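Undergrad: Just a sequence and a predicted model for now, questions to come.
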Amino acid sequence: MAATSTRNALPILCLLALSLMNATPAQARVIVGNGSGSVMNFADGATGNATPVKTISPGASNPIQSATAIEFDNNELFVSDFSGKAIRVYDVNANGSVAPLRTMTSPLLGQPRVVRIDRKRDEMVVIAGMIRICSWPRLSNGDLYPTRCVPWGQTMGSTSQLNNPVGLALNRVREEMVVGDYAPAQPFANRILIFDRMADLYNPTPLRTIEGANTRLGQGTNVYTVVDEASRLIFAASGESNPDGTTSARILMFPSDAGGNVSPLHVIEGAGPGCACRRGTMSAALDSTRIT
């Protein structure tokens, strides 16, 4: 049976559920994309109606249209520009309407939802075109084809099961990609698909799938995933649609090797932790420096 998480873990897990949030441990900051063109940089410990210490904003030299997810790596911010159909890379200390250091576009990128960085393979991994998982060299700049892609599940011959993925996390220790998605048919069951890190067009079948009533992943909403490699855990911010049109949100914790219709190790839900499941949320993050 799933246990209720300890109080000390709540700030970490509730951070997971916040919209478009990435912690940058080396800088002790929180970087937030507001869904339009701005990327806001808040000081660590900021709360309430706080003012960002820096803001990257659209302008003549910075054509960003919608900052929907952010990845911090090596003092750079990799930003998914969903409406602009690009991955734009900025210095972590950038402020104002500054030009990106690099801008990557691609015929297969489409509208990118999430970008993750794999330094071991020196690649960026992206939910591309809202339906596939593609990899490019980390320092890509310009219009480039991906190194490999896991195709959409409804492509002829595909066994990937990808439907409408929104959550993406990398488990670099296990060499896996952890993808939040939901099934294409009623009741649109939420699920987590786990792929080999090198999965591609010719080897797209998931290694494992976390799905079923025992998982409490729910149905009819998005699933956002984060991996804590050190603790060997998968975190999922998920929920389900209720008959009255509202959504019930929760944060779930699974072992990193979980598969099938398994119960979560811990669950956080309800008004106390302030959990909510809102349309438009496009990312999640874990501040591993504060886990107790």
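TA: The structure has been received and is ready for your questions. Quick caveat, the model's predicted, so the values are computed rather than measured.
Undergrad: can we go C-alpha only for contacts and neighbour counts from here?
TA: Fine.
Undergrad: host element of F254?
TA: Here F254 sits within strand 247-255, counting by DSSP states H and E.
Undergrad: likewise M130?
TA: For M130, there is no host helix or strand (DSSP H and E).
Undergrad: State the number of residues packed around it.
TA: M130 has 20 neighbouring residues, counting by other Cα atoms under 10 Å.
Undergrad: Spit out the contact partners of it.
TA: G110, Q111, P112, R113, N164, P165, V166 (Cα atoms under 8 Å, 6 or more residues apart in numbering).
Undergrad: at 7 Å instead, please
TA: Residues near M130 by Cα atoms under 7 Å, 6 or more residues apart in numbering: Q111, P112, R113, N164, P165.
Undergrad: ok, back up a step: what's the strand holding F254 packed up against?
TA: Here strand 247-255 touches strand 233-241, strand 266-269, going by 3 or more Cα pairs under 7 Å, 6 or more residues apart in numbering; DSSP states H and E.
Undergrad: From the chain's centroid, how far away is it?
TA: Its chain's C-alpha centre and that of strand 247-255 lie 15 Å apart, by Cα atoms, centre = their mean, to the nearest Å.
Undergrad: And here is the other one:
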Amino acid sequence: MSRRLVFPLLLAAFACASRADILVGDYRSGAPGPVLRFGPEQTGNRAPLASFWTTGGDVELQTPLHLTYEPVLDVVFVSDYYGQAIRVYAADASGNALPFRTLTSPRLGQPRQSAIDRVHNELLVVAQNCCVSTFPLDASGSVEFPLRNIGWGGVPGSATRLNNPVHLYHLAASDEVVVSDVQYAAGVASGVLLFFARTANGYPAPVRTIEGAATKLGDYVAGLAYSPQHGELHALTGAAGTYRIVTFAQTASGNVAPLRTIEGPDLGIENPGAMTYDASTDRLYVASGAFNSPNRALLAFPRTASGNVAPVRRIAGSNTTMQGPTGLVAVPPGDRVFVDGFDAG
């Protein structure tokens, strides 16, 4: 599927040109999974506008578990969980595409979400299901050691409290890293957000945390999104099979109540795999039905919503080809559109 440059007059005819595409990393048990692209005007049971994958050899994309967009180079960092690599693709990649570069490391293990600090040219990654490792942003090939590593909390003498971290973001305003995790006390699980200085190394204690009953972080954090324009963190949390979205100021600390909470039966969230923020529409997107659910869907909610609200956008159905939507990121469009990607209906 091809893309081409369009003239300014044609661009003006498409209102969607200023709105983001949504990329979905699809986990497929027993087979490599693709990254699916849905356009800004697609809703309902629609086929993806495009998709990309890589097959064969050492560069095969196996599990696009998490996606991170880098706007300066217009690329997407794909955390290939079972491939044990970070693969970097053009944001408009389509078809069987080769990554620009691939990062592997014996310290990377099975990577989860990554975050980008462009000011310091660093890539921060949840590595080995336990730790936060920092690599040069342009790292490629096999890198023996990260620049820094915040270690697992289970090591004797460690104060990090890192247990099973999944998501992270770099907060430029405070030069901190926020990490979602789960803690256990007397056999009871609870979600927590841990904050570290970006330059932390070794086994330091978090500089602050968000945790406690008032936070509504539930049993665990199923997704984390960040809207730096508004200085807010958004956590998708689960408790006894029920999910909610809670929002905090990025400076919040302790057992603090959310600024807003989206919760109730109308959300329609089941076994979610990820959440992301789309600045072009001021919406939060949730990948629902990622794990053992037949109701796979991409759901959108207004960032400022509160209470029991239904999604304002829902992409679901057999035409979507989604089998296990886990990775999720919004990618702003440039001055190009897919020529043959407009499906009827």
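TA: Great, that's in hand. Please read these numbers as outputs of a predicted model, since none were measured by experiment.
Undergrad: Would you pull the TM-score for this pair?
TA: Put the two chains on top of each other and the TM-score (TM-score structural alignment, normalised by the length of the first structure) is 0.83; 258 aligned residues with a Cα RMSD of 1.8 Å.
Undergrad: Run through who's touching the strand holding F254 of the first structure.
TA: Under Cα under 7 Å, 6+ apart, the answer for strand 247-255 of the first structure is 13, 232-241, 264-269, 275-277.
Undergrad: can you give me the angle that strand makes with strand 233-241?
TA: 160 degrees (axes from the mean of the first three to the mean of the last three Cα atoms, to 10 degrees).
Undergrad: What ranges does the stretch 1-150 of the first structure have for its strands?
TA: Listed in chain order, the strands of the stretch 1-150 of the first structure (DSSP state E, counting those that start in this stretch) span residues 3-4, 21-24, 29-33, 39-43, 54-56, 67-73, 76-81, 86-91, 102-105, 115-118, 123-128, 132-137, 142-143, 148-150.
Undergrad: which other residues reach the longest one?
TA: In other words, strand 67-73 of the first structure. By Cα under 7 Å, 6+ apart, strand 67-73 of the first structure touches 20, 22, 24, 33-39, 77-82, 113-116, 282-283.
Undergrad: hmm, 8 Å instead?
TA: 20-24, 31-39, 77-82, 92, 113-117, 282-283.
Undergrad: OK, contacts around L193 of the second structure?
TA: Residues in contact with L193 of the second structure, defined by Cα under 8 Å, 6+ apart, are V178, V179, S180, D181, T209, I210, E211.
Undergrad: let's see it at 6 Å
TA: Contact analysis of L193 of the second structure by Cα atoms under 6 Å, 6 or more residues apart in numbering lists V179, S180, T209, I210.
Undergrad: quick one: which of those is nearest to Y203 of the second structure?
TA: V179 (14.7 Å; Cα to Cα).
Undergrad: Distance of R197 of the first structure relative to E123 of the first structure?
TA: 11 Å (Cα to Cα, to the nearest Å).
Undergrad: ok, now V226 of the first structure?
TA: For V226 of the first structure relative to E123 of the first structure (Cα to Cα), the value is 18 Å.
Undergrad: Over to L233 of the first structure?
TA: 23 Å.
Undergrad: How about Q65 of the first structure?
TA: 24 Å.
Undergrad: Looking at these two, which is more packed in?
TA: Q65 (20 against 17).
Undergrad: aligned partner of the more buried one in the second structure?
TA: Matched to the second structure by TM-score structural alignment, Q65 of the first structure sits across from Q62.
Undergrad: what's the answer for F42 of the first structure, then?
TA: By TM-score structural alignment, F42 of the first structure lines up with F38.
Undergrad: pretty sure its match contacts I22?
TA: Yes: applying Cα atoms under 6 Å as the test, F38 of the second structure and I22 come out as touching, 5.3 Å apart.
Undergrad: got the contact list for V78 of the second structure?
TA: P64, H66, L67, I86, R87.
Undergrad: The third one: neighbour count?
TA: Residue neighbour count, defined by other Cα under 10 Å, stands at 28 for L67 of the second structure.
Undergrad: From T54 of the second structure, how far out is the nearest residue to it once chain neighbours are set aside?
TA: Using Cα to Cα, 6 or more residues apart in numbering and skipping the chain neighbours, the partner closest in space to L67 of the second structure is V78 (4.8 Å). The spacing between V78 of the second structure and T54 of the second structure, counted by Cα to Cα, is 12 Å.
Undergrad: Likewise for L73 of the second structure?
TA: With Cα to Cα as the criterion, L73 of the second structure and T54 of the second structure are 20 Å apart.
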